[in-house]
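*Asks:* Just to be clear, the model below is a prediction. Sequence and coordinates:
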Amino acid sequence: MPTWSSRRLGLLCLLLVCAACARAPRPAVTRPQDALVAELASNVALMDDADPASLRVALDQSLIWLRTRPVDHRFVYGPREVTAGELISALERLRARLTDGMSSLDVSKAVMEDFELLESAGGEDGTVLFTGYYEPVIEASLAPTDEYRIPVLSAPDDLIEVPLEPFAERFASERVFGRLEGKRVVPYWNRAEIRGGKLGQRKLELAWVRDPVSLFFMEVQGSGTLRLIDGTERRVGYAASNGRPYRSIGALLIQEGAIPREQMSMQALRAWLAANPNERERVLDYNESYVFFRFLPGAAVGSLGREVTPGRSIATDARLFPKGGLAFIHTDHPVRMADGSVQWRPLSRFVFNQDTGGAIRGAGRVDVFWGRGSQAELAAGMMKQKGRLLFLVPKPRAPAVTAR
């Protein structure tokens, strides 16, 4: 989980970083509110193209997580700071207004009663790039065989996670992973080293698969379903990573001229790797990041530890955007038609920021979770669309007046 972020445009800061940060100032990530008010006064641009029921499901997951935060925990939305208590109250009021059968306009009006808009600055060119991720299903066995030889590993006990926020508030939401070498923390083994046996005989295997490429893409997605030999299924999700930076094998093959940039997709990558088996290990090892898994009791979960909702959950840079927050996205997504052709349709809906990912860095990147199935795989593999990301911050509420 994932699976599916960069910087700039506007004045004010929507970044989850302390204003007293000693680093160079973060670029702005919102545009002036008056421009949005003029553009969205009729709510026409906020038409939700999905069903209210799925919005309620995603909203409930954010509420469950937010209620675990201290009530005075603060979320930074550009020029505004909102406490967890204020955000919970606004979402609870919205939850009470959402009913089945509501029109897109009704949903938009229900949201705007308690929320106002701030727009992401986007990347260096001022735009937001939308991609997708999904829950793949791969063939697996709970015991190794001649056919199923590639292990799906759980997290090793010598993998150390170090949150950096306790050392300085400016490192909020940042962490490093490593291992002890004497008294020193050093980087954890990379993909090639793990594949080569650096973890030894530790009995970390959850299952075995026959296709290393499918396992690689399940790591990129962050979760998946193992379809076992007897026909049963076991869901697995992200447990930890080795902390190495994510490096795109797609970018590598574009750079090497193996796949033209305009033809790059997950489907194109799979086809190239299948046609070039002698290059497979070299190309996969270019991404030194390695993901460890755990069995899940239910549906796929995001970085909040809560279930993600297909079409309603997004992944963004956890350092920059408010976790669990309500947002609105406007872009395009692919749809396979009955004749097998693919058409691009508008994607316009309210979503919740419930996940993150190693490849999702900066204010200009958003990954949309699509669930499982062929349509989800299509969207996850082909989406590379520009669009807009708007966060909705609770409106300031007048303090209660006590009668004398």
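*Replies:* Arrived safely. No experiment lies behind these values; they were computed from the predicted model shown.

*Asks:* Could you use CA atoms for every contact and neighbour count after this?
*Replies:* Noted.

*Asks:* And the helices in the stretch 301-404 of the chain?
*Replies:* Using DSSP state H, counting those that start in this stretch, the helices of the stretch 301-404 of the chain run over 374-382.

*Asks:* As a check, name the ranges of all helices in the stretch 51-200 of the chain.
*Replies:* Under DSSP H, counting those that start in this stretch, the stretch 51-200 of the chain gives helices at 52-66, 84-97, 104-112, 191-195.

*Asks:* can you list contacts of the shortest one?
*Replies:* With Cα atoms under 8 Å, 6 or more residues apart in numbering as the test, helix 191-195 has contacts from 285, 287-290.

*Asks:* C-terminal to that helix, what's the next element?
*Replies:* strand 205-209 (DSSP states H and E).

*Asks:* on that earlier part again, distance to Leu15 and mean neighbour count for the helices of the stretch 51-200 of the chain - can I get that in CSV?
*Replies:* As requested, these are exported to CSV (distance: least, Cα to Cα, whole Å; neighbours: other Cα atoms under 10 Å):
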stretch, distance to Leu15, mean neighbour count
helix 52-66, 19, 19
helix 84-97, 16, 18
helix 104-112, 22, 19
helix 191-195, 31, 16
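
*Asks:* Tell me which of these sits nearest to Leu204.
*Replies:* Nearest to Leu204 among the helices of the stretch 51-200 of the chain is helix 191-195 (11.9 Å), distances taken as Cα to Cα.

*Asks:* second one coming, line it up with the first:
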Amino acid sequence: MGRRRIAAYLAMALLLPGTAPWAQDTEPDLAEAPTVSVLDFDDLSGWAADDHAAALATFTATCGDMRAPDWIAVCNMAKTQTPDSARTFFELFFTPVLIQDGTPALFTGYYEPEIEGARQRSARYRYPVYRMPPEALEIRPWLSRAQIEQGDALSGRGLEIAWVDDPVALMFLQIQGSGRILLRDGSHIRIGYGGDNGHPYASIGQEMVRRGIYNAHQVSAKVIGNWVRRNPAQGAELLRHNPSYVFFREIRDVSPEAGPKGAMNRSLTAMRSLAIDPAYVPLGAPVWIEKTGFRGLRRLMVAQDTGSAIKGPQRADVFVGSGPGAGKLAARIKDEGRLVVLLPIQRAYAMLVEDNI
């Protein structure tokens, strides 16, 4: 360690009286033991050119919810920083750690969809957005998508949050897990994930390929939507191939300007918030990404969300924003690269020691 890194290490020890320098929380059991490499900030391609102040603002938005003593200490230090000291803060109190399990890195994108709707059902708005029925919490799995849509298990119970006019957009809303329903008076209803029916997700695109409707390279969200709208009866049956069904909750405590809530129950920041696998990356941790491909990124982000498809130390989902433009951008992100998590110094070196035992 350089002189500045040693000073930071000693500073953290003073910030954590009574805590062993190598102490860390109990980590969850992992299916495969990963390899851990401690890097230097000079190893991070593009590090010096990033907007560290923007990353600091995103980090401080959620670090106060982290409960481990070392994270609490780092968060308290973060809140005393100015934009000009942001880069020095990260370099002084964190260590870059590369965690790998042999699986190539994969970055995808996600967004907050917007869909037109209404509070009341009408001839146009006839597809319901449901709250979670209480029995679906107890019976696992509960009814399938086909049983929900073709039966009356939810009708007449007041579980409808709103009604929308597009079943394809509603399914993509369920896949994303959150979104905004735009009302005709210019206001909107913000909704977040409220639970599911316990059935596994089945890909509509893969099913279209299996049926010979399209080749794999032709399938996209837009193609699926257009085909279902051109073939309403067959399209409804196709969508029911996916037995998974997501329920929502109405979110009232987020301003229209703020992003949707992530797994930390705080608003996400476009192009600074990241969904990760918390088995490898602590929620709230700064994460450096080096993404190749479409609109390559060299950027310090913050792990503020999770996702059922985000599994492994080198798997991440970039939150790109809200609305149709963000949706188009998110759909184009499927890139390789590298993910490096920034950990408090003693936690990082403790992982290295454990990995070498």
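*Replies:* In hand now; what should we look at? If you're wondering where the values come from, they're calculated on a predicted model, not measured in any experiment.

*Asks:* TM-score for these two?
*Replies:* Once superposed, the chains reach a TM-score of 0.79 (TM-score structural alignment, normalised by the length of the second structure), with 318 aligned residues with a Cα RMSD of 2.8 Å.

*Asks:* Pick the one among the contacts of helix 191-195 of the first structure closest to Val137 of the first structure.
*Replies:* Tyr290 (18.9 Å).

*Asks:* Count the neighbours of the closest one for me.
*Replies:* Tyr290 of the first structure: 24 surrounding residues under other Cα atoms under 10 Å.

*Asks:* close enough to count as contact, it and Pro245?
*Replies:* No. With contacts counted by Cα atoms under 8 Å, Tyr290 of the first structure stays clear of Pro245, the gap being 9.3 Å.

*Asks:* Where does stretch 117-131 of the second structure end up in the first structure?
*Replies:* Matched against the first structure by TM-score structural alignment, stretch 117-131 of the second structure falls on residues 140-154.

*Asks:* Can I get the helices of the stretch 51-200 of the first structure in TSV including distance to Ala28 of the first structure?
*Replies:* Formatted as TSV, the helices of the stretch 51-200 of the first structure follow (distance: least, Cα to Cα, whole Å):
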stretch	distance to Ala28 of the first structure
helix 52-66	26
helix 84-97	22
helix 104-112	24
helix 191-195	35
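
*Asks:* can you tell which of those helices is closest to Gly362 of the first structure?
*Replies:* That would be helix 52-66 among the helices of the stretch 51-200 of the first structure, by Cα to Cα, at 21.9 Å.

*Asks:* What is that closest one packed up against?
*Replies:* Contacting helix 52-66 of the first structure under the criterion 3 or more Cα pairs under 8 Å, 6 or more residues apart in numbering; DSSP states H and E are the following elements: helix 84-97, strand 342-355.

*Asks:* mind checking which of the ones you listed is nearest Pro163 of the first structure?
*Replies:* Here strand 342-355 is closest among those (Cα to Cα), at 17.6 Å.

*Asks:* Compute the inter-axis angle for the closest one and helix 374-382.
*Replies:* 80 degrees (axes from the mean of the first three to the mean of the last three Cα atoms, to 10 degrees).

*Asks:* Between its first and last residues, what's the separation in stretch 154-163 of the second structure?
*Replies:* The straight-line separation of the ends of stretch 154-163 of the second structure (Cα to Cα, to the nearest Å) is 14 Å.

*Asks:* cool, and stretch 239-246 of the first structure?
*Replies:* 16 Å.

*Asks:* coming back round to it: which stretch among the helices of the stretch 51-200 of the first structure approaches Ala315 of the first structure most closely?
*Replies:* helix 52-66 (13.1 Å).

*Asks:* Could you tell me the angle between that closest one and helix 84-97?
*Replies:* Using the same axes, to 10 degrees: helix 52-66 of the first structure against helix 84-97 is 160 degrees.

*Asks:* ok, and what's touching helix 52-66 of the first structure?
*Replies:* Under Cα under 8 Å, 6+ apart, the answer for helix 52-66 of the first structure is 84, 88, 91-92, 95, 98-102, 107, 304-309, 312-313, 324-325, 350-352, 354.

*Asks:* Name the nearest residue to the counterpart of Ser273 of the second structure in the first structure, ignoring sequence neighbours.
*Replies:* Matched across to the first structure, Ser273 of the second structure falls on Ser313, judged by TM-score structural alignment. Closest residue to Ser313 of the first structure apart from its sequence neighbours, by Cα to Cα, 6 or more residues apart in numbering: Phe352 at 5.1 Å.

*Asks:* Show me what that neighbour aligns to in the second structure.
*Replies:* Alignment note (TM-score structural alignment): Phe352 of the first structure maps to Val302 of the second structure.

*Asks:* Now do the contacts for the residue nearest in space to the middle of the second structure.
*Replies:* With distances taken as Cα atoms, centre = their mean, the residue of the second structure nearest its centroid is Ala275 (3.0 Å). Contacts for Ala275 of the second structure (Cα under 8 Å, 6+ apart) come out as 303-307, 310, 316-319.

*Asks:* Kind regards, and thank you for your time.
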